[in-house]
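Student: I'll drop the sequence and a predicted model, then ask my questions.
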Amino acid sequence: MQPLVRKGLLWQWMLSICFVLAFASCNDKDPYDPYANFDAAAQAKLDDELIQSYLKTNGITDTVKTASGLYYKVIEAGDGARPVLGNKIKVHYIGKFIQNSVIFESTYASPPHEPQTFVLDTRLIKGWTEGIPMMRKGEKARLWIPSHLAYGLLGNGKIPGNTPIMFEIYLLDIL
C-alpha cells in the first residue's frame, strides 16, 4: 500500500501549520495589560471637557492652561522664590474630585492639621511636579489636573482611575 503523503512532505505540512497557528495567535495587544486598549487621546479630551465644565459652572476665569493640559490659577500671590525639582517644600493642600468637589485629602482636615513637607521630585504626581514650580513661596494656587498627570489609568487608593482632580496648594516654604 502506498502512503498518501510522503514522509518529508508530511513534516513540512505539519511545520507549516504550526507556524501559521503560532503567528495567528500573536497579537500586539496583551489582554493582561490595562493600557493595551486604552485611548489616551480620548481620555485627555474627556478630562479637558470635565475641567472646562467645572471652571465654567463655578465661574472661574483667568486660568492658565499648559501644553500638557494642566490648568493653573493664582489665588493669593506670593513674592518669594520659585521651587525647582529637587527642592524640599512645605505645603498645605486640599485635594478634591472635579466631578463632585468631594475632598479626598487635606492637610487642614486631618490630624495633626500641619503642613506636609515633600521633596519636589518624580515620586509626586506629574501635576504637582509641573504646577508647583510655577508657584512662588507664599503663594496659594489651584491646579486642575487631568488624569494622565494625576493617578492615571489605575488610580490610587480613594482615587479611581481616569479621574481628573484639583488641588488648592499653599506653598509655605522652600527648605
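Tutor: That came through fine. Numbering: from 1, shown residues only.
Student: only C-alpha atoms for contact and neighbour calcs from this point on.
Tutor: OK.
Student: grab the nearest non-local neighbour of Thr122.
Tutor: Thr129 (7.0 Å; C-alpha to C-alpha, 6 or more residues apart in numbering).
Student: what about Val74, distance to Tyr35?
Tutor: When distance is defined by C-alpha to C-alpha, to the nearest Å, Val74 is 34 Å away from Tyr35.
Student: quick one, which of the two is more surrounded?
Tutor: Val74 (19 against 13; other C-alpha atoms under 10 Å).
Student: show me the contacts for that one.
Tutor: The contact partners of Val74, taken as C-alpha atoms under 8 Å, 6 or more residues apart in numbering, are 139-142.
Student: ok, Met135 next?
Tutor: Counting by C-alpha under 8 Å, 6+ apart, Met135 has contacts 78, 82-83, 141, 171.
Student: here's the one I want to compare it with:
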Amino acid sequence: MHKLLIILFSILLFQGCKSPEARQPLQQNSGTFIDASIERNKKLVEAEEAQIAAIMTSNPAQQYITSDNGFWYFYKTKDTIGGASPQFGDRIQFTYDVSDLDGNMIISEKENGIQEYYVDQTNQELITGIRQGLKLMKEGEKVTFLFPSHKAYGYYGIIDKIGANIPVKSTVTLKLIDKTQ
C-alpha cells in the first residue's frame, strides 16, 4: 500500500511540474467583419461628403472654407478687427442651433439657450464638430458649419429628433471669450 501511495504521489508530482498548454479558441474570426465595416464607413463618409459638396455647389454666393478637421463652414458675421480665438481653458459663451442639410430644424437656438464651455476642459455634451469649430471663431462671429455625421451625432443620433448617420448644419454665435490667466 505504501508503494502504491509513493507511485501515485510521483505521478501527481510529474503532472504538476508540466508547463501549461495554451487552449485553442472555440472559433476563429478572420477579420472580415472589421474589413466590411471599414468599407461601409468609407462609403458612408463619401456619400455624406458628396451631399455636402452638392449643397456648396448649389450655393455659390457663400464662400465655404474647408476645415482641417473634416467639416466645412462659412461666415455670416466675421471679425474684421482681428481678435483672438479661444484657447485651451478659456471660458466661452455661445449659442447654436442644429438642422439637417435640408434646413429642417432639429434643435433650435432657443432650446439650447446660452451655452458656457471651457475650451478642451469640460465634458459638456457638445458634438465634436462644434468643439472644433469654436476654436476657429473669434468673439462676436456667427458661423454656419456643415458637419458629416461622424463630426455630429454619428451612429447614435438623438432619440426622437435625428436618426443615425445624418450630416447636419449648425449656426454658432460666439458671444464671449473669457481668457484664462
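Tutor: Perfect, I can see it now. From a predicted model like this one, the values you see are computed outputs, not experimental measurements.
Student: what's the TM-score here?
Tutor: Scored by TM-score structural alignment, normalised by the length of structure 1, the superposition of the two chains gives a TM-score of 0.71; 149 aligned residues with a C-alpha RMSD of 2.8 Å.
Student: before we move on, back to that, could you say which helix or strand holds the counterpart of the residue nearest to Thr122 of structure 1 in structure 2?
Tutor: Superposed on structure 2 with TM-score structural alignment, Thr129 of structure 1 falls opposite Arg131. Using DSSP states H and E, Arg131 of structure 2 maps to helix 128-134.
Student: can you list contacts of that helix?
Tutor: Outside of helix 128-134 of structure 2, the residues within contact range by C-alpha under 8 Å, 6+ apart are 69, 71, 86, 119-120, 145, 147, 151-152, 174.
Student: next secondary structure after the longest helix seen in structure 2?
Tutor: If you go by DSSP state H, structure 2 has its longest helix at helix 32-58. Downstream of helix 32-58 of structure 2, the next assigned helix or strand under DSSP H and E is strand 65-66.
Student: now for that following strand, which elements pack on it?
Tutor: Contact analysis of strand 65-66 of structure 2 by 3 or more C-alpha pairs under 8 Å, 6 or more residues apart in numbering; DSSP states H and E lists strand 72-77 as its packing neighbours.
Student: report the buried residues of the longest helix of structure 2.
Tutor: If you call a residue buried by 16 or more other C-alpha atoms under 10 Å, then helix 32-58 of structure 2 has these buried ones: 44-45, 48-49, 52, 56.
Student: and stretch 130-141 of structure 1, by the same measure?
Tutor: Residues 130-133, 135-141 are the ones in stretch 130-141 of structure 1 that count as buried (16+ other C-alpha under 10 Å).
Student: what of stretch 69-89 of structure 2?
Tutor: 71-75, 86-87, 89.
Student: any idea which of these is the one closest to Leu5 of structure 2?
Tutor: Gly89 (73.8 Å; C-alpha to C-alpha).
Student: ok, now how distant is that closest one from Asp79 of structure 2?
Tutor: In this view, Gly89 of structure 2 and Asp79 of structure 2 are 22 Å apart by C-alpha to C-alpha.
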